[in-house]
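**Q** Let's see this in three dimensions:
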Amino acid sequence: MKKNVWNADEMIVYEDENYAIINKPPYLSTLEDRNDQSNVLSLFRAIDSNYQVCHRLDKETSGALLLAKNDESYRHAALQFQERDVEKIYHALVKGRFLNEAIQVDVPLRTSGSGKVVFDKRRGKEATTLIRPKQFFRDYTLVEAKPLTGRTHQIRAHLSYLDFPICGDTMYGGEAIFLSSLKKDFKKKQHEEERPLFSRVGLHSYSIKLTNVNKNIILKICDYPKDMHIIMKKLNKFN
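**A** Alright, predicted model coming up:
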């Protein structure tokens, strides 16, 4: 398997004297991962040791991630996250036809010993997500999710709770996407195992909005990575 070579500068989509917003590629950890020493924080601290990450994205999740360049801007961002003033929008690809309306999911969540996040009405922490359909396909839906709280795996767990697990998210019941599931006339080659078109967690941090230290609003949208562009193209063509 080809090893990824990450370039920090190429990830930056917004930068000022206080913050950098990057479009994080999938398969790159936000912080140190025991299975892979490459991560966002170490890449950017190699440029400037003052960099701090203001929140986290799961390793397979792509998209908008905020980094602070100094302690003051980090504290300013942390306060906004604490007060729930940072607006984050995610796009997720789910199997099936999602509801025709926007809904608010209020389902308390708790992290189990295995690391999986579960619904727990008694011991779980408050978790709220706004979810609406963005684009319908025959067998799939692209949904838009706006978390109002910042729990671990919140969107993944909430969509699984609704019986719409994210494609490729095996931890929460999601399945990989195969061409045979899109093309009705698909013919598999004999004695050859079909490889998935898309197998990672189909979740992308689409945009982030906050205020800078000088009170100016920062709003940045991040394009889909290559693999998500390809699967969307396939869905538009065949599904």
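**Q** Only C-alpha atoms from now on, for both contacts and neighbour counts.
**A** OK.
**Q** So L41 versus V53, what's the distance?
**A** Computed as Cα to Cα, to the nearest Å, the L41 to V53 distance reads 7 Å.
**Q** what does K215 give?
**A** Taken as Cα to Cα, the span from K215 to V53 is 20 Å.
**Q** Pick out whichever of those two has more residues nearby.
**A** Neighbour tally, K215 and V53, criterion other Cα atoms under 10 Å: the higher count belongs to V53, 19 against 8.
**Q** how about the more buried one, what does it touch?
**A** Neighbour list for V53: 30, 41, 65-68 [criterion: Cα atoms under 8 Å, 6 or more residues apart in numbering].
**Q** Please provide the structure for the following sequence as well, for comparison with the first:
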Amino acid sequence: MNDQKIPFTGESKRLDSFLKSVYPDYSREFVKKIIHSGAVKVNGKAAKPALELREKDLVEISGAGQDDTGLKLKDMTVYEDKSILVINKPAGLLVHPTDSNWTRDLKSLEIFKDTLAALLHSEMADKYGEGVERLGIIHRLDRETSGVMIIAKTKKAQDDLLVQFRERTVNKTYLGAVHGAIKNDFFTINAPIGRESGDKRLKVWEYGRESLTEIRLLKTNGKYSHLEISPKTGRTNQIRVHLSYIKNPVVGDMIYSKSPFERLMLHAFKTRFTHPETGKTMEFKMEPDKDFKRLVKELLK
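**A** Prediction:
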């Protein structure tokens, strides 16, 4: 998305409708996000999507958008070679914009600088091999979840890792703190997850997709419990949905339990997979940050 100054001509039209005509490949919702980000001004002033444009209005589109996060990939990097990048994503960093239009026009990431995708685009553009899609992002963590993520740098690595995730040969282990007492040292939650038509939230639902999660108790004080969690399937929000389903929601989960806290108490602790080039087993462990450890200690004291 390049900086532009466009004089408006013709009959009156809403700003979002006008921008949709300028960027026909973008959805209306994505156009609204661009406007709300502050990247669009009319006659030098911030504007709302519903603003009616009139003859000779000047529409200015800037790539400035949201403020830079101040984060650098080098500070997150755990491992890198010619095929893959392994990072420790901090809590609060969105992996990519929720609208898929960014995959069609990577320059639109200049509007959404507070994402991992924007960091990859700005710092890794010259490191990707030909044919890599979605900036090598092959899986994701929720914005408030921290921990290990794998990024593909070549088409071969991307294709191979996608197969590993699809065939469930990537082993992932999370650490989490939940509400309530957990009585069993080890157990599994085998409950399908899906979303009814018109419902934005996922839930355990008889018509959902097979979902399996293994739970190991680390410590409990009756009010809170510290867990090691291994999702065996890769459904969206699987851990949060399953733990909410058994009435032990993740502390800080404002979607599935409405439990206000300093942060979501979920961390992707360990990931094991097969290197797409060498065939060797790779395992990466990242301890939670100091705040996570402090909060676990406070909850279980």
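**Q** Can you calculate the TM-score here?
**A** Aligned and superposed, the two chains score 0.83 in TM-score terms (TM-score structural alignment, normalised by the length of the first structure); 214 aligned residues with a Cα RMSD of 2.0 Å.
**Q** can you pull out the helices in the second structure?
**A** Along the second structure, the stretches classed as helices by DSSP state H are 15-22, 28-36, 73-76, 116-124, 155-166, 238-245, 290-300.
**Q** which one of those is the most hemmed in?
**A** Mean neighbour counts were compared across those using mean count of other Cα atoms under 10 Å; the top stretch is helix 238-245, at a mean of 22.
**Q** mean shift of that one relative to the first structure?
**A** By mean Cα distance after the TM-score superposition for the first structure, the fitted helix 238-245 of the second structure averages 0.3 Å away from its aligned residues in the first structure.
**Q** Could you point out the residues of the first structure onto which that helix aligns?
**A** On the first structure, the counterpart of helix 238-245 of the second structure by TM-score structural alignment is residues 154-161.
**Q** can you list contacts of the matching stretch?
**A** So stretch 154-161 of the first structure is contacted by 105, 107, 109, 117-119, 127, 129, 145, 147, 165-166, 169, 172-173 (Cα under 8 Å, 6+ apart).
**Q** for stretch 93-106 of the first structure, same thing?
**A** Stretch 93-106 of the first structure has contacts (Cα under 8 Å, 6+ apart) with 126-133, 136-143, 158, 164-167, 174, 202-203.
**Q** what's the matching range in the second structure for that stretch?
**A** Stretch 93-106 of the first structure maps onto residues 177-190 of the second structure, going by TM-score structural alignment.
**Q** how long is that stretch end to end?
**A** Taking Cα to Cα, stretch 177-190 of the second structure runs 20 Å from one end to the other.
**Q** got it, and stretch 71-81 of the second structure?
**A** Terminal residues of stretch 71-81 of the second structure are spaced 21 Å apart (Cα to Cα).
**Q** so what's in contact with L41 and V53 of the first structure at the same time?
**A** The contact sets of L41 of the first structure and V53 overlap at T30 (Cα under 8 Å, 6+ apart).
**Q** number of nearby residues for the equivalent of I221 of the first structure over in the second structure?
**A** Aligned by TM-score structural alignment, I221 of the first structure pairs with K285 of the second structure. For K285 of the second structure, the count of nearby residues is 15 (other Cα under 10 Å).
**Q** show me the contacts for K285 of the second structure.
**A** Residues in contact with K285 of the second structure, defined by Cα under 8 Å, 6+ apart, are 148, 269-271.
**Q** what's the closest of these to Q164 of the second structure?
**A** Closest approach to Q164 of the second structure among these (Cα to Cα): T271, at 12.2 Å.
**Q** so how far is G70 of the second structure from the most centrally placed residue in the second structure?
**A** With distances taken as Cα atoms, centre = their mean, V95 lies nearest the centre of the second structure, 3.5 Å away. Remark: distance between V95 of the second structure and G70 of the second structure (Cα to Cα) = 15 Å.
**Q** same deal with E52 of the second structure?
**A** Counting by Cα to Cα, the separation of E52 of the second structure from G70 of the second structure is 36 Å.
**Q** Could you find the closest non-adjacent residue to A177 of the second structure?
**A** H226 (4.6 Å; Cα to Cα, 6 or more residues apart in numbering).
**Q** residue ranges of the strands in the stretch 1-150 of the second structure, please?
**A** For the stretch 1-150 of the second structure, applying DSSP state E, counting those that start in this stretch gives strands covering 4-7, 13-14, 40-42, 45-46, 52-53, 58-61, 77-80, 84-89, 146-152.
**Q** which of those strands is buried the deepest?
**A** Comparing the strands of the stretch 1-150 of the second structure by mean neighbour count (mean count of other Cα under 10 Å), strand 146-152 comes out on top with a mean of 25.
**Q** Hey, what's the angle from it to helix 116-124? Just curious.
**A** Using axes from the mean of the first three to the mean of the last three Cα atoms, to 10 degrees, the inter-axis angle of strand 146-152 of the second structure relative to helix 116-124 is 50 degrees.
**Q** mean per-residue distance, strand 146-152 of the second structure to the first structure?
**A** Superposing on the first structure and averaging over aligned pairs (mean Cα distance after the TM-score superposition for the first structure), strand 146-152 of the second structure comes out at 0.6 Å.
**Q** What span of the first structure is that strand aligned with?
**A** Strand 146-152 of the second structure corresponds to residues 62-68 in the first structure, going by TM-score structural alignment.
**Q** can you count the residues close to L217 of the second structure?
**A** For L217 of the second structure, the tally of surrounding residues (other Cα under 10 Å) stands at 17.
**Q** For the aligned partner of it in the first structure, which non-adjacent residue is closest in space?
**A** Here L217 of the second structure is matched to P133 in the first structure, going by TM-score structural alignment. The spatially closest residue to P133 of the first structure, leaving aside those adjacent along the chain, is V143, at 4.4 Å (Cα to Cα, 6+ apart).
**Q** How many neighbouring residues does the one you found have?
**A** Per other Cα under 10 Å, the neighbour tally for V143 of the first structure reads 22.
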